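*Asks:* Dropping a prediction and its sequence here:
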Amino acid sequence: MKTHQIRQLTTELSYMDFIKIDKKQNIIFMRVMLRNEFRNFHIATYNIKTNNLKIWNESNNDNSILDFDYNQSDNLAVVSFSVAEATEKLEEANKNQTTMSPPKYSIDILDTEGKIERHINNIEKFITGVSLSSDKRSILLSFNESLNSSITQVEEINVSTGMENTILKSKSNYSNIRAVKYDVNKKGFFFLSSLNNSKNYNAIEIPKKSMLSYYNFKTKKVKTLWNTDKGVIVSYSIGIKKNK
């Protein structure tokens, strides 16, 4: 950021996204696709000091990562699913000319080496975002009710009990809620959303306008932080200020 110098870190991957860095700024976590015939996503880590790339669960060709979040307690909340099951659901919908139903998503908490510390739940919803609180006591999920509905919800899951509590439901001025992220103090969360002016809504279509907003748990109000008149907010990241 100071020198504006750019250095390419990886060359051996087919695709990557959802890039996050650990609190020591040594390890990069990312969702990746390998250069092979299989199209499932893995989590990979890249060590900036040693230039070492590690693919988690590399030999598994069916399990695929939908989304994940890293918190400052050195844990990850991971949403994964079976490619075979998702393909079966899609083929069934095409055959019967019906709307596709979601596969069964597994919600898990992992350590920074990729080991599952706790299985939280299996959920059959069209999940659009996941976030793990800094105290590791709760998980946020955003999801669409169906592929043809702009109605989305945000739920908070109690890690200890598995209980789900609805926090926020979409409205016409912010539909297709996605990419939820707790703030570090757990006073609220950030999220992306879109304006819904279409009667023929499809969740997989790219929205024409998007915005970054914040929900306050205490006031239960949403504040728009930034919106785009042209273009779409693809992703965002929350930086943590270091104490001087």
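*Replies:* Yep, it's here.

*Asks:* For the rest of this, base every contact and every neighbour count on C-alpha atoms.
*Replies:* Will do.

*Asks:* Would you enumerate the residues in contact with the residue lying closest to Asn121 once chain neighbours are set aside?
*Replies:* Among residues not flanking Asn121 along the chain, Ile107 sits closest, at 5.3 Å (CA to CA, 6 or more residues apart in numbering). Contacts of Ile107 were listed using CA atoms under 8 Å, 6 or more residues apart in numbering, and they are 77-80, 119-123.

*Asks:* Go again with 7 Å.
*Replies:* Listed by CA atoms under 7 Å, 6 or more residues apart in numbering, the contact set of Ile107 reads 78-80, 119-122.

*Asks:* Now, the residues you listed that are in strands?
*Replies:* Members of these lying in strands (criterion: DSSP state E): 78-80, 119-122.

*Asks:* List only those of the residues you listed flagged as buried.
*Replies:* 78-80, 120 (16 or more other CA atoms under 10 Å).

*Asks:* Quickly check those residues for the two that are furthest apart.
*Replies:* Greatest spacing in these, by CA to CA: Ser80 and Ile120 (12.0 Å).

*Asks:* mind putting the ones in strands among the contacts of Ile107 in CSV, distance to Ser175 included?
*Replies:* Formatted as CSV, those follow (distance: CA to CA, whole Å):
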residue, distance to Ser175
Val78, 24
Val79, 22
Ser80, 24
His119, 30
Ile120, 27
Asn121, 25
Asn122, 25
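
*Asks:* quick one: which of those is nearest Thr128?
*Replies:* Checking those against Thr128 with CA to CA, the nearest one is Val79 at 10.1 Å.

*Asks:* dropping in the other structure now:
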Amino acid sequence: MFSYDLQSKKTQQLSNELFAINYIGPTTKTGPIILSAVKKGERVLKTVLYDKQNHKLEFMDDKDLDSNTWAVSYNTEANKTYLARFSENEREKQRNISNKQQKAMVPPDYTVVELNNETKQERPIISLKKEQIISLSSTGNQLFLITSPSINRPPIEYSLVDSKTGERRKLDLPISSRSDVYLSHDAKGIYYLGSTSKQDFNKGRGIYYYDFATKKIEPVFLQENGFINNFMLVSRE
């Protein structure tokens, strides 16, 4: 992991203990950087906190060699982090079944947990049976989930989950994005990378805002002379 200073234009290496990094997310100015990463010599994605002041990595549940942290979302209002996890052993079991039967792979169970960034305590929010959580985003007490009953196959489903009660409400949205979808800070809509066409993902590709109430899609930033691979919605504070 590296940092780049926009003013001094200097690059600094922050870590060398990691084999792979799946996700990097900022929190507060003095708070940790949250990662989903694989430690050297291991294979599961761990939840990792990087202390910017002491320049140290803290591996959550470091002895757990089964739980994969697949998706991560930091909640600015609550100063909490939401994690989507699954069992590596269960995934391997489902993969073997899929290979033997020559059928689409069924996902392992996924669980969303709430991590208190100060106390490091975790609280389970919701568990999904044989349903993959591809991505998640959070604002206030709302979680936005992108899920699928299959691995790397349609359909894609969207849901809102109340982080206090775990109640889930599925949404019918006119988009087909599998990632780079973020709940707005007022939870009244989503920002997403994709297009206005549910059939053609690359038609008018760019960043859009979809309003839950009006059901209207508004362009925010369209790619013209290039290709947008990823984007992140962050707080101004």
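*Replies:* Nice, thanks for sending it over. In this text the structure is predicted, and so the values were computed from the model without any measurement.

*Asks:* that older thread, looking at structure 2, which of the contacts of Ile107 of structure 1 still make contact?
*Replies:* Counting by both residues aligned by TM-score structural alignment, their matches' CA atoms under 7 Å, the members of those that carry over to structure 2 are 78-80, 119-122.

*Asks:* Out of those residues, which is nearest to Asn158 of structure 1?
*Replies:* Using CA to CA, those come closest to Asn158 of structure 1 at Ile120, 8.8 Å.

*Asks:* how about that closest one, what's its match in structure 2?
*Replies:* Alignment note (TM-score structural alignment): Ile120 of structure 1 maps to Ile125 of structure 2.

*Asks:* How about the contacts made by its match?
*Replies:* 112-114, 163, 166.

*Asks:* Tell me the one of these nearest Ile134 of structure 2?
*Replies:* Nearest member of these to Ile134 of structure 2, counting by CA to CA, is Val112, at 11.7 Å.

*Asks:* now that closest one, what's its secondary structure?
*Replies:* strand (DSSP: H, G, I helix; E, B strand; the rest coil).

*Asks:* What is the equivalent residue in structure 1 for it?
*Replies:* That one, Val112 of structure 2, aligns with Ile107 by TM-score structural alignment.

*Asks:* quick one: that match from Thr87 of structure 1, how far?
*Replies:* Ile107 of structure 1 sits 20 Å away from Thr87 of structure 1 when distances are taken as CA to CA, to the nearest Å.

*Asks:* ditto for Tyr15 of structure 1
*Replies:* Taking CA to CA, one finds Tyr15 of structure 1 at 20 Å from Thr87 of structure 1.

*Asks:* same check, this time on Asn227 of structure 1
*Replies:* 35 Å.

*Asks:* who's more crowded, the two?
*Replies:* Asn227 (17 against 12; other CA atoms under 10 Å).

*Asks:* show me the contacts for the closest residue to that one other than its chain neighbours.
*Replies:* Leaving aside its sequence neighbours, Asn227 of structure 1 sits nearest to Met211 (CA to CA, 6+ apart; 4.0 Å). Contacts for Met211 of structure 1 were tallied using CA under 7 Å, 6+ apart; they are 192-194, 224, 226-228, 233.

*Asks:* Just the buried ones out of those residues, please.
*Replies:* 192-194, 227, 233.

*Asks:* Sketch out the helices for structure 2, chain order is fine.
*Replies:* Counting by DSSP state H, the segments of structure 2 that form helices are 88-101.

*Asks:* and the end-to-end length of stretch 33-48 of structure 1?
*Replies:* 20 Å.

*Asks:* List the buried residues for that stretch?
*Replies:* 33-34, 40-47.

*Asks:* And stretch 153-160 of structure 1, by the same measure?
*Replies:* So, applying 16+ other CA under 10 Å, buried residues of stretch 153-160 of structure 1: 153-159.

*Asks:* so who does the most centrally placed residue in structure 2 touch?
*Replies:* Nearest to the mean C-alpha position of structure 2, by CA atoms, centre = their mean, lies Ala71 at 3.6 Å. By CA under 7 Å, 6+ apart, the contact list for Ala71 of structure 2 reads 83-84, 134-136.
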